[in-house]
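Colleague: predicted model, plus sequence, below.
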Amino acid sequence: MAVAAEPVWSVDPRTGKAREQVAVEATAEDVDRAVTAAAATRDALADRTVRAALLRTAAGLLDEARPEVVETADAETALGPVRLTGELARTSAQLRAFADVVDEGAFLDVRIDLPDPTTTPPRPDLRRWKIPLGVVAVYSASNFPLAFSVPGGDTASALAAGCPVVVKAHPDHPATSELCAALLRRAAAEVGLDEDVVALVHGFDAGVELVRHPLVAAAGFTGSVRGGRALFDAAAARPVPIPFHGELGSLNPVVITRAAAETRAAEIGAGLAGSMTLGRGQFCTKPGFVLAPAGDAGDRFVAALADGVKGTEPGVLLDARMRDAFVAGAAERSGLPGVGAPVLPGAADEHTVTAGFLTVDAATLLRGGHEPLLEECFGPLTVVARYATPDEIPQVLALLPGNLTATLQMTGEDPEAAALLAALTPLAGRVLVNDWPTGVAVAGAQHHGGPYPATTSTSTSVGATAIERWLRPVTYQSTPQHLLPPELRDGNPLGLPRR
């Protein structure tokens, strides 16, 4: 007797009530059909001109559907039309940016060494480039229903590399996922590709089946440490392990020098308040841990931070589970001995939470027993550790795990700056000076990743080099010209950048 498929409901986080059923959870057979169909489109994606057209067409369709996309995403996430309009613009810009990457062709990393019998050992004719891995599994993020979801950076970069994509939808925005997947599939049809170049599945079990499927060649994930690590382990445990590029969690430490606090306490406090509460603290780059000086300058900073945070209205988090976890996490941390709460974070009512921050002496952290303060709390909460002497800063930093970002707030002639920048660099993939980490520019020099648990690999999920995750190098040795791919032939018939 067949088991009925579980329904997938769209839920309004503002009320906790179901809006509509939008899909059913995929079975193992459904996942197999989706992956197999996606794999069959791989040869058609080999044409770079078609790939670029697909990305630009998808961007245009998303822009045309903006009112419906924003309305649907807001109904499922409560992130607001202004935020989501900006996120949609970022999403379509990412797609166009990767189309430009495809057109340029430098991502193929063509390298040619002509034969030289005089070297030791003699060098044959060697021609190297990069080819797509195959079907990519993409696991959508909860906090970015567009830019890190179905039409987001993982999907855009994988398609740009020539890899078909099967997306596992996030349960917080299934209707948005279905809408965006339909637009991507329509874009494929409009440029002459099979719609199955992009597929969508729902359900926890489907996510596990996806990473285990033998035709899936790589995976990209944005989410929790627990969920990402489970999938990472499953990817490694396969008979043929695959690359798993996971973004899991980040504390994003900030160090404020004494000189900076003395000269810019109010500015830094206001800036931190804005950054830590942006998007109700649901950014992966939220500054969740701050080292600030003790004494009068540090007190002025804390007062300015309190003023900024108190001015933040209560807000709705992405779902009830995240709200409950935030409330419990805030209570656990604020209840630790020696922890103060100038602005206590927690529940405002049944559906909303208030922002806040906690304080603790750096010496207390160094004695141990306060590990929760050194772990990410998803939502509008940060921890301010007050150091008495500069030597406590590197000692506390040594307790921190890997991060996406690390920030230094300093003055122009700060004598501590060089040493502190050197101490922060091993902790993160992006190091900021006198800036705030929320907001990740989509650019060629961008790196959005970091040491574990920030990410499970050394790659970036934002920027042009995100495409490298879905490629592997191949070298042809002593191969006749007529058998070489056009990209590697003498005369450079395609006009590609070469080394």
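Modeller: Received the coordinates, thanks.

Colleague: C-alpha only now, for contacts and for neighbours.
Modeller: OK.

Colleague: ok, now which ones touch residue 470?
Modeller: By Cα atoms under 8 Å, 6 or more residues apart in numbering, the contact list for residue 470 reads 132, 133, 134, 136, 157, 158, 161, 163, 218.

Colleague: next one for the comparison:
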Amino acid sequence: MSVSKEGIEGIVQQAQQAFTVISKLSLAQRIAFMRTVADEIEALGPELITTAQRESHLPEGRLVGEKGRTIFQWRSYADAVERGDSLDISIDTANAERTPPKPDIRKTNVGLGPVTVFGASNFPFAFSTAGGDTAGAFAAGCSVIVKAHPGHPETSQIMADAILRAVEKSGLPQGTFSHVFCETNEEAQLLVSHPLIKAVGFTGSYRGGKALMDVAAARPEPIPVYAEMGSVNPVFILPEKLKASASELAKQYVGSLTLGVGQFCTNPGLAIGVQSPELDEFIETFSAEIKNAVPAPMLHAGIAKAYISNKEKLTSQTGVQVEAIAEAEAAEGFGAPVVATALGVDFLVNDALQEEVFGPFALIIKCKDEAEMLAVTEKLHGQLTATLLATTGDVAANAELVATIQSKCGRIIFNNFPTGVEVCKAMHHGGPFPSSSNAQFTSVGSDSIKRFVRPLSFQNWPDEFLPEELKTSNPLGIWRTVNNELTKAAVS
């Protein structure tokens, strides 16, 4: 059921009232709530999987794995809060002997306030209603309003109900979590423009993310929109590696490209190499694999329609040649894998060649030499990932290219493929604009919590009134930087 403008006003007010309560909770209470959410999701029966299968066309095995990933996100983020990772505590003790006297200053991170999360379409569990943005915002101490994705409404509601049961079991106030359906962009944008909303999490298209960024920037009080907007995730195929295993690399690449019908934000949609007999062999094998690939249903009709439209737009560009299309018939709503090629000189003069085609589509850029390959790399927009298929000799011989690639992405991969985003502290799932709205932040891993906090320093405060994490005795036993030294010890 869609929510009205008046309904949104009431939901946001309720979220603000809830935030004033949950911002005062102990870390132990916040952690317990997050673990209760994980338990509630884990307890969901087969209805969750069968509903998501019907709504998203994703296979059972993929969804079972994604459910496990979602549960792990909630528990691992709770563990991070318990360790104090996201609090980033610093304590500098007083020195009365200094001139002028140095005060006692203690810094921690606190929640921003009510957060709006826009559910994503391609991961109905892990990036949607109960996904990483929601878990990260709760871990930060915020209240959360989720705008459900229309592609899987029943799945979203099942997940929302699990969170609401956890809210009730934890004794948290109504408004801690809200779940809304919006029929228009205007309704959705109210969840960004409302003055009580303090941050936004979004995973989706560049067009959608940029629209929300513009709304947030136009507010009297601008707020951050943490938008992950996809990329073409370029794969650089260097000469020695190509000479050693052109056909094998092509087969591995097609496996990554067609995984999940190409509907991953890290799908490798662009390959770049220098013209050679080995690159010709790579393209020939790639094309043969694409011809034999079997089309599969995409997430929903809207994505399938956009895939066809964007594919036709890109392949109609000057200099683009379609090398192969899956020969099996693609039913309506299915995504047929495609590979095309273009010359480096065409890429350099046409930005349309680096636009994302969300689905199993790859464009291979054939550069005349290493200098043109470097020029193509310098032309690239910001990316979530970049991959080097290379030998160590290739890397040593192409230091400038490697350095340029690093400046264009949030994660650089060596002799592997990007379709797989590990949930861990070291993961950075973000990149230079336009792949994401702020390259400093990740939407995966416990560091994603930091998107929804702000620093707060306490100067010369009585110990009894300090937050637990800042007290002299360190009652939580967490890591803190005290006078520039990392320690779990009490302040001496």
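Modeller: That came through, no problem. Note that the structure is predicted; figures quoted are calculated from it, not measured.

Colleague: quickly find the element holding the closest residue to residue 449 of structure 2 other than its chain neighbours.
Modeller: Among residues not flanking residue 449 of structure 2 along the chain, residue 136 sits closest, at 4.4 Å (Cα to Cα, 6 or more residues apart in numbering). Of the helices and strands defined by DSSP states H and E, residue 136 of structure 2 is found in helix 132-140.

Colleague: how far off centre is the helix or strand just after that helix?
Modeller: Once the chain leaves helix 132-140 of structure 2, the next helix or strand it forms, by DSSP H and E, is strand 144-147. Using Cα atoms, centre = their mean, to the nearest Å, the mean C-alpha position of strand 144-147 of structure 2 is found 17 Å from that of the whole chain.

Colleague: which residues does the counterpart of residue 482 of structure 1 in structure 2 contact?
Modeller: Counting by TM-score structural alignment, residue 482 of structure 1 corresponds to residue 464 in structure 2. When contacts are counted by Cα under 8 Å, 6+ apart, residue 464 of structure 2 is found next to residue 471.

Colleague: ok, residue 21 of structure 1 next?
Modeller: By Cα under 8 Å, 6+ apart, the contact set of residue 21 of structure 1 is 7, 8, 9, 10.

Colleague: by neighbours, which of these wins?
Modeller: Compared across the contacts of residue 21 of structure 1, residue 10 has the highest neighbour count, 23 neighbours, by other Cα atoms under 10 Å.

Colleague: then that residue would be within a strand, right?
Modeller: Yes. Counting by DSSP: H, G, I helix; E, B strand; the rest coil, residue 10 of structure 1 is located in a strand.

Colleague: spatially central residue for structure 2, please.
Modeller: Residue closest to the average C-alpha location in structure 2 (Cα atoms, centre = their mean): residue 443, at 3.9 Å.

Colleague: can you map out the strands along the stretch 51-200 of structure 1?
Modeller: 111-113, 126-132, 135-139, 165-168, 198-201 (DSSP state E, counting those that start in this stretch).

Colleague: for the ones you listed, state which one has the densest average packing.
Modeller: Ranked by mean neighbour count, those are led by strand 135-139 with a mean of 30 (mean count of other Cα atoms under 10 Å).

Colleague: tell me what it is packed against?
Modeller: For strand 135-139 of structure 1, the helices and strands in contact under the criterion 3 or more Cα pairs under 8 Å, 6 or more residues apart in numbering; DSSP states H and E are helix 28-39, helix 153-161, strand 165-168, helix 204-212, strand 216-222.

Colleague: please redo it, this time with the cut-off set to 6 Å
Modeller: Other helices and strands packing on strand 135-139 of structure 1, by 3 or more Cα pairs under 6 Å, 6 or more residues apart in numbering; DSSP states H and E, are strand 165-168, strand 216-222.

Colleague: and that strand, how far from structure 2 on average?
Modeller: Here the mean offset of strand 135-139 of structure 1 against structure 2 after fitting is 0.5 Å, by mean Cα distance after the TM-score superposition for structure 1.

Colleague: that strand maps to which residues in structure 2?
Modeller: Taking TM-score structural alignment, strand 135-139 of structure 1 hits residues 114-118 over in structure 2.

Colleague: now the equivalent of residue 389 of structure 2 over in structure 1: how far from residue 293 of structure 1?
Modeller: Matched by TM-score structural alignment, residue 389 of structure 2 corresponds to residue 409 in structure 1. The spacing between residue 409 of structure 1 and residue 293 of structure 1, counted by Cα to Cα, to the nearest Å, is 12 Å.

Colleague: likewise for residue 380 of structure 1?
Modeller: In terms of Cα to Cα, residue 380 of structure 1 sits 22 Å off from residue 293 of structure 1.
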